[in-house]
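1. Please find the sequence and the predicted model below.
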Amino acid sequence: MTLDALTVTGVDAGYDRGNVISNISLNVRAGETYGLIGLNGAGKTTLLKTILGLKDRNAGDIRVFSHPAGSREAKQDIAFLPERFDPAWFLNAYEFINFTLALYGRKSSHAAVDAMADRVGLNRAYLKQRAQSYSKGMRQKLGLISTFLTASPLLILDEPMSGLDPLARVQVKSLVRDARAEGRTVFLSSHILSDMEELCDNIAVLHGGKIVFTGTPQALLQETGIPTLEQAFLAKIGSGVRNAA
């Protein structure tokens, strides 16, 4: 029986004005790539914060490899890349990655960092420069390098393609595939639905704070009778856009 890397059961969470997400349930199997899809304001950030233990639940339960969300054990199993990644401006890439991996009880090497930099297209010449000199795309690549080098079994990536050019996107998709091949679990949120269709074993559609679909991308296409994930998603949430004549 395959172990669940992430189990979310009947979760409500929100703010003083009420719940932003309600009765959220999903299971992410160990070793799969799972996509979270939703419009801005659908509750994706609230759900991710709750999974990470950064936000309290009003109801429900979350487990990371059977450990309660927010526990030390759960945190050690997760590496998270936020949508707006801003590394400490006064550190260079090697220093930042050394600091990050130390939080996981791991040590880095210049060789490992160099190899990963090559994979995401970050010029090695910049690795000794402070992060304050980095462009948006370079900061994103640094975040990806540090996240993947943690060797954590569960990677949570919020808009991992943000700020990346087409070549870098191809390189990152290769990293995600390799992580899956290694048995690691990738839980990602992205607005680039073509990438989600290409990468994900299963997806969840979050709309209005509720899960309205879980299953394979192909299952959503079959359910809606629409050949592209982007249009199938819009049809599922009742926001289909007609093609111009």
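-> Received the coordinates, thanks. Numbers count the residues shown, from 1 in each chain.
2. only C-alpha atoms for contact and neighbour calcs from this point on.
-> Fine.
3. which secondary structure element contains residue 57?
-> Residue 57 is part of no helix or strand when elements are defined by DSSP states H and E.
4. which residues does the closest residue to residue 149 other than its chain neighbours contact?
-> Sequence neighbours aside, residue 101 is the residue nearest to residue 149 in space, at 7.6 Å (criterion: C-alpha to C-alpha, 6 or more residues apart in numbering). Counting by C-alpha atoms under 8 Å, 6 or more residues apart in numbering, residue 101 touches 107, 108, 146, 149, 150.
5. Can you tell me which of those are buried?
-> For the contacts of residue 101, a burial check counting by 16 or more other C-alpha atoms under 10 Å picks out 108, 146, 149, 150.
6. Relative to residue 65, how far out is the third one?
-> Per C-alpha to C-alpha, to the nearest Å, residue 149 is found 20 Å from residue 65.
7. Give me the subset of the buried ones among the contacts of residue 101 that lies in strands.
-> Among those, DSSP state E puts none in strands.
8. Just put those in a markdown table and tack on distance to residue 127.
-> Output for the buried ones among the contacts of residue 101, formatted as a markdown table (distance: C-alpha to C-alpha, whole Å):
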| residue | distance to residue 127 |
| --- | --- |
| 108 | 14 |
| 146 | 12 |
| 149 | 15 |
| 150 | 18 |
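9. Below is an additional structure, to be compared with the one above:
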Amino acid sequence: MSKKAVLEISNLSKLFKKRLIINDISLKIMPGDIFGLIGANGVGKTTLIKIILDLLKPTYGEVNIFNINSNHKNSRADLAYLPEKFQPSFLLKGHEFLELSMGYLGKKYKKNDAIKLAEVLDLDKNALDNRVTKYSKGMGQKLGLISTFLTEAKLLILDEPMSGLDPHVRIKLKDLLEDYAKKGNTVFFSSHILSDIDEICNRVGVIHNSELCFSGTAKQFKTKYKSDSLERAFLEIIKS
């Protein structure tokens, strides 16, 4: 029996003030995929993510999540999202934010799991007892990642998840994402750090001039553009 797509995007276009932000994008993300979305700033990556989440409506086309149209709230019942500019409430302590987040989703807060994730991501577990107002940007990002993993959602959508993280923490996060996908879960994330995408993604998609100009493996992408790295292959697209 063939697997059903976790995320299927069909002929998606978005016009904004007569400007075409994304044009006729079609894409399938399968169970266990770690899919990396590549593109320069302002090409439509975040717009695409917002449409997937039903935060924006497409001008044309549709999105199905777990075979349910994204117009329906139920389509996102097993999805967790971390935005690029994540900012938890300054009024809350770390543990309070995590417990509130899980409660909102109707899930039990597993404090010990949160502490283990904090240790993996090199966040002092005592920081979870402090108010978020004392957090640095990187600490806030780690709190968002902990919250995302605690959901145990089948689909994670992460917009620039490496933002604000030191190199050694990025390595640990990549290990977490790979382990998460090995359990049959799916990860969809955008990043401007192409070396990270090259390292852990089994599939990549490239948006340029509002269109999905490539979808396949990182190796196929590099072969197509006769390059030894994603950065150089992406540069060839920009130059063409």
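-> That came through fine. The shown structure was predicted, so the numbers you read here are calculated from the model rather than taken from an experiment.
10. on that earlier part again, in a markdown table: the contacts of residue 101 of structure 1, plus distance to residue 124 of structure 1.
-> Shown next, in a markdown table, are those (distance: C-alpha to C-alpha, whole Å):
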| residue | distance to residue 124 of structure 1 |
| --- | --- |
| 107 | 19 |
| 108 | 16 |
| 146 | 15 |
| 149 | 16 |
| 150 | 20 |
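11. From the residues you listed, pick the one nearest residue 52 of structure 1.
-> residue 150 (16.1 Å; C-alpha to C-alpha).
12. Let me see the contact set for that closest one.
-> So residue 150 of structure 1 contacts 79, 100, 101, 104, 106 (C-alpha under 8 Å, 6+ apart).
13. Mind checking which of those residues are buried?
-> By 16+ other C-alpha under 10 Å, the contacts of residue 150 of structure 1 give 79, 100, 101, 104 as buried.
14. For whichever strand or helix holds the first one, give the aligned segment of structure 2 as residue numbers.
-> Translated: residue 79 of structure 1. Counting by DSSP H and E, the element that carries residue 79 of structure 1 is strand 78-81. Taken onto structure 2 by TM-score structural alignment, strand 78-81 of structure 1 occupies residues 79-82 there.
15. starting at the chain centroid, how far to the longest helix anywhere in structure 2?
-> Longest helix in structure 2 by number of residues (criterion: DSSP state H): helix 167-182. Distance of helix 167-182 of structure 2 from the chain centroid (C-alpha atoms, centre = their mean, to the nearest Å) equals 13 Å.
16. what's the average distance of it to structure 1?
-> With mean C-alpha distance after the TM-score superposition for structure 1, helix 167-182 of structure 2 departs from structure 1 by a mean of 0.7 Å once superposed.
17. buried sites along that helix?
-> Within helix 167-182 of structure 2, the residues scored as buried using 16+ other C-alpha under 10 Å are 169, 170, 173, 174, 176, 177, 178, 180, 181.
18. Who are the packing partners of that helix?
-> When contacts are defined as 3 or more C-alpha pairs under 8 Å, 6 or more residues apart in numbering; DSSP states H and E, helix 167-182 of structure 2 packs onto strand 34-38, strand 186-190, helix 194-200.
19. Next, format these as CSV and append distance to residue 237 of structure 2 and mean neighbour count.
-> Listed next are those as CSV, based on distance: least, C-alpha to C-alpha, whole Å; neighbours: other C-alpha atoms under 10 Å:
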stretch, distance to residue 237 of structure 2, mean neighbour count
strand 34-38, 11, 25
strand 186-190, 18, 24
helix 194-200, 14, 16
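20. what's the closest of those to residue 206 of structure 2?
-> Taking C-alpha to C-alpha, strand 34-38 is the member of these nearest to residue 206 of structure 2, at 4.7 Å.
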